[in-house]
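What follows is a predicted structure for the sequence shown.
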Amino acid sequence: MPIVSLENTITIAISVRDRHLSAQWYAEKLGFELLYHADDAGWSEVRTMTEGVTIGLGEQAEPTPGNSVPVFGVADIASARKALEAADVRFDGETETIEGMVSTATFYDPDGNALMLAQDLTG
């Protein structure tokens, strides 16, 4: 039995210089659909052709090529984090919340690869 119950969604977070341009590229080249631009958060998302899988585009001045983070949807981030911490999973800082949008928490696998939990707050 897993420690945390994940939802049927995953977002692959990618660092990009210009998320509007990147979203257009993903739409034109791969046929992905723009879901939204959250300009205040520096974040955009596109829907892939795979059910429940999106690509999140996080804007950074100097993105690191090849750096992507799987983001797993959870219904209750506080309980999921508590359960993983009780199992000695290491987290990076506090859970971050953008009111009315999302709460996220970054954690690491045994090799130091970043993963993230996300609770959708859009209702």
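Looks like it came in fine.

Going by C-alpha atoms from here, please, whenever you check contacts or count neighbours.
Will do.

pretty sure Ile3 is touching Lys82, no?
No - between Ile3 and Lys82 there is no contact under C-alpha atoms under 8 Å: 9.9 Å.

What segments of this structure are helices?
Assigned by DSSP state H, the chain shows helices spanning 19-30, 77-86.

what's the burial count for the residue lying closest to Pro63 once chain neighbours are set aside?
Once flanking residues are discounted, Pro63 sits nearest to Ser15: 5.1 Å by C-alpha to C-alpha, 6 or more residues apart in numbering. Counted with other C-alpha atoms under 10 Å, residues neighbouring Ser15 total 22.

ok, second structure coming up, stack it against the first:
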Amino acid sequence: MSLVSLKNTITLAMSVRDRHASAEWYAAKLGFELIHHIDEAGWSELRTNVDRVTLGLGEQAEASPGNCVPVFEVADIAEARGKLELAGVEFDGETDTIEGMVSTATFYDPDRNALMLAQDLTGQS
């Protein structure tokens, strides 16, 4: 039995040096469709050709090749995080919130692979 209830959406988040150029590359090469650029958050998101799977591009000055963080959407991030913490899951700092947009919390599996929970705050989920 699962500790938290995940929604049926996943975002694969990667760091890139230029998310606008990367978004164009993914659109041209793989046919992904731009959902939005959120410049104030340094974030772009694309719809893949896999139902309910999106690609998120976070802009970083030094992108690390091979970095991919699966982002699992939850209805209530505080509740989900609390249950995982009670079960001994390690989180990386506090939950980050961009008001009216999203709350995220990074956590680790036993091998220190980063994973993330996200709660959509736009009301569109």
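Received, thanks. Worth saying up front: this structure is predicted, and the values here are computed from it rather than measured.

before we move on, the earlier item: any chance of the helices of the first structure in a markdown table with mean neighbour count and distance to Gly93 of the first structure as columns?
Listed next are the helices of the first structure as a markdown table, based on neighbours: other C-alpha atoms under 10 Å; distance: least, C-alpha to C-alpha, whole Å:
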| stretch | mean neighbour count | distance to Gly93 of the first structure |
| --- | --- | --- |
| helix 19-30 | 16 | 25 |
| helix 77-86 | 16 | 12 |
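
Let's have those in a markdown table, adding distance to Glu51 of the first structure.
Converted to a markdown table, these look like this (distance: least, C-alpha to C-alpha, whole Å):
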| stretch | distance to Glu51 of the first structure |
| --- | --- |
| helix 19-30 | 15 |
| helix 77-86 | 22 |
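
Which of those sits closest to Gly42 of the first structure?
Set against Gly42 of the first structure and scored by C-alpha to C-alpha, those come closest in helix 19-30, at 7.9 Å.

Identify the residues contacting the longest strand along the second structure?
Ranked by number of residues, the top strand in the second structure under DSSP state E is strand 6-16. In this structure, residues lying in contact with strand 6-16 of the second structure by C-alpha atoms under 8 Å, 6 or more residues apart in numbering are 22, 52-64, 67-75.
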